[in-house]
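*Asks:* structural data only, the sequence is not supplied:
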């Protein structure tokens, strides 16, 4: 397994962990937020949650990014529902491992309220948790609690990646 999606609700640390994990493992990291169509960013910035139709083109782009990437590649993407992860896998045309950054609502709320340069408002936290479906037993990946130091998260995920063929 050499391609990964760093997933979780907004504010869980996908960008921070992606950058740190990239430095620790040498795998390239791409922030999936950069792949969002402008309309999606405008909608979320206005406090309107995305629906499945809004997400479909974005998820296709995430999957295509993975499909065209060399081995040793990670994309940060919320990938909240099983069907979203299936869409990514279909577009990527290969198995992808999902690294789920999991955190309690209170931890996420605190982190999101401290962010200053992101389009996702704290008013969308409830919609993020409502959409979140944990990884199924048949999905490749792992779940890690984000309520610990970044170094501990990166060490654990690096060990997972090393054990899965990066």
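*Replies:* Thanks, I have the structure now. Since the structure is predicted, the reported quantities are computational estimates derived from the model, not experimental observations. Numbers count the residues shown, from 1 in each chain.
*Asks:* going forward, measure contacts between C-alpha atoms and count neighbours the same way
*Replies:* Noted.
*Asks:* buried sites along the longest helix seen in the chain?
*Replies:* Using DSSP state H, we find that the single longest helix of the chain is helix 52-68. For helix 52-68, the neighbour count (16 or more other Cα atoms under 10 Å) marks 55, 57-67 as buried.
*Asks:* a markdown table for these, including distance to residue 100?
*Replies:* As requested, the buried residues of helix 52-68 are arranged in a markdown table below (distance: Cα to Cα, whole Å):
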| residue | distance to residue 100 |
| --- | --- |
| 55 | 19 |
| 57 | 22 |
| 58 | 19 |
| 59 | 16 |
| 60 | 19 |
| 61 | 20 |
| 62 | 16 |
| 63 | 17 |
| 64 | 20 |
| 65 | 19 |
| 66 | 17 |
| 67 | 20 |
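*Asks:* structure two is appended below for comparative analysis:
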């Protein structure tokens, strides 16, 4: 989980490969209207996100083995909705980085529907996971493999 440009897709796919898991990009579950809205530079509202978050939880409810799913899950209530829809334990990995790092990454990527102009709305909406959530926060200011190493090591701890 994390703001756009934090590396959810790259880290999620690499973590899935490391763990022998499946990876699903939550962006693939967005309805076309959400994609169009973001492409126009308009942030999604909670009402826009709700059906998408339901789909995310439903996909987590019926994985075949371990499923790593990249999803912004910016607010606690979004994570709570995903957890309740999944009906099973969900571990959130918050990929955390500075606004400057995220802006540089977003400026460098091509072909994504999320424009860099939405960075501020992402950070404004972000509620980092609280201590009582089943979550960990990992700094992304490192190569993907180092980030994956940190996550894999944390997941192996009791």
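*Replies:* Yes, it's here. This one's a predicted model, so the numbers in the text were calculated from it and none came from an experiment.
*Asks:* so how much does the longest helix of structure 1 differ from structure 2 once superposed?
*Replies:* When structure 2 is overlaid, helix 52-68 of structure 1 sits 0.2 Å from its aligned residues on average, using mean Cα distance after the TM-score superposition for structure 1.
*Asks:* contacts for that helix, please.
*Replies:* 3, 32, 35-37, 40, 73-75, 77, 84, 87-94 (Cα atoms under 8 Å, 6 or more residues apart in numbering).
*Asks:* which of the buried residues of helix 52-68 of structure 1 lies closest to residue 25 of structure 1?
*Replies:* Ranked by distance to residue 25 of structure 1 (Cα to Cα), these are led by residue 66 at 17.3 Å.
*Asks:* ok, back up a step: any of the contacts of helix 52-68 of structure 1 buried? List them.
*Replies:* Buried among the contacts of helix 52-68 of structure 1 by 16+ other Cα under 10 Å: 3, 32, 35-36, 40, 73-75, 77, 84, 87-92.
*Asks:* SS state for the aligned partner of residue 110 of structure 2 in structure 1?
*Replies:* Using TM-score structural alignment, the partner of residue 110 of structure 2 in structure 1 is residue 116. Following DSSP: H, G, I helix; E, B strand; the rest coil, we place residue 116 of structure 1 in the coil state.
*Asks:* from residue 86 of structure 1, how far out is residue 116 of structure 1?
*Replies:* Per Cα to Cα, to the nearest Å, residue 116 of structure 1 is found 32 Å from residue 86 of structure 1.
*Asks:* okay, the two: which has more neighbours?
*Replies:* Under the criterion of other Cα atoms under 10 Å, the comparison of residue 116 of structure 1 against residue 86 puts residue 86 first, with 17 against 9.
*Asks:* in structure 2, which residues correspond to the host helix or strand of the more buried one?
*Replies:* Per DSSP states H and E: residue 86 of structure 1 is located in helix 82-92. Taken onto structure 2 by TM-score structural alignment, helix 82-92 of structure 1 occupies residues 76-86 there.
*Asks:* what's the answer for stretch 136-152 of structure 1, then?
*Replies:* The alignment of stretch 136-152 of structure 1 onto structure 2 (TM-score structural alignment) covers residues 130-146.
*Asks:* quote the end-to-end distance of the matching stretch.
*Replies:* One end of stretch 130-146 of structure 2 sits 24 Å from the other (Cα to Cα).
*Asks:* do stretch 127-136 of structure 2 as well
*Replies:* Length of stretch 127-136 of structure 2, first residue to last, Cα to Cα: 13 Å.
*Asks:* follow-up on the earlier one: list of residues touching the match of stretch 136-152 of structure 1?
*Replies:* With Cα under 8 Å, 6+ apart as the criterion, stretch 130-146 of structure 2 contacts 6-7, 10-11, 14, 90-97, 101, 129, 147, 150-151.
*Asks:* so which of those are in strands?
*Replies:* Within those, residues falling in strands by DSSP state E are 92-96.
*Asks:* of all those residues, which comes closest to residue 18 of structure 2?
*Replies:* residue 93 (15.3 Å).
*Asks:* which helix or strand contains the closest residue to that closest one other than its chain neighbours?
*Replies:* Closest residue in space to residue 93 of structure 2, ignoring its immediate chain neighbours: residue 136 at 5.1 Å, by Cα to Cα, 6 or more residues apart in numbering. Assigning secondary structure by DSSP H and E places residue 136 of structure 2 in strand 135-139.
*Asks:* average gap between that strand and structure 1?
*Replies:* So strand 135-139 of structure 2 averages 0.7 Å relative to structure 1 (mean Cα distance after the TM-score superposition for structure 1).
*Asks:* what does residue 8 of structure 2 correspond to in structure 1?
*Replies:* Using TM-score structural alignment, the partner of residue 8 of structure 2 in structure 1 is residue 14.
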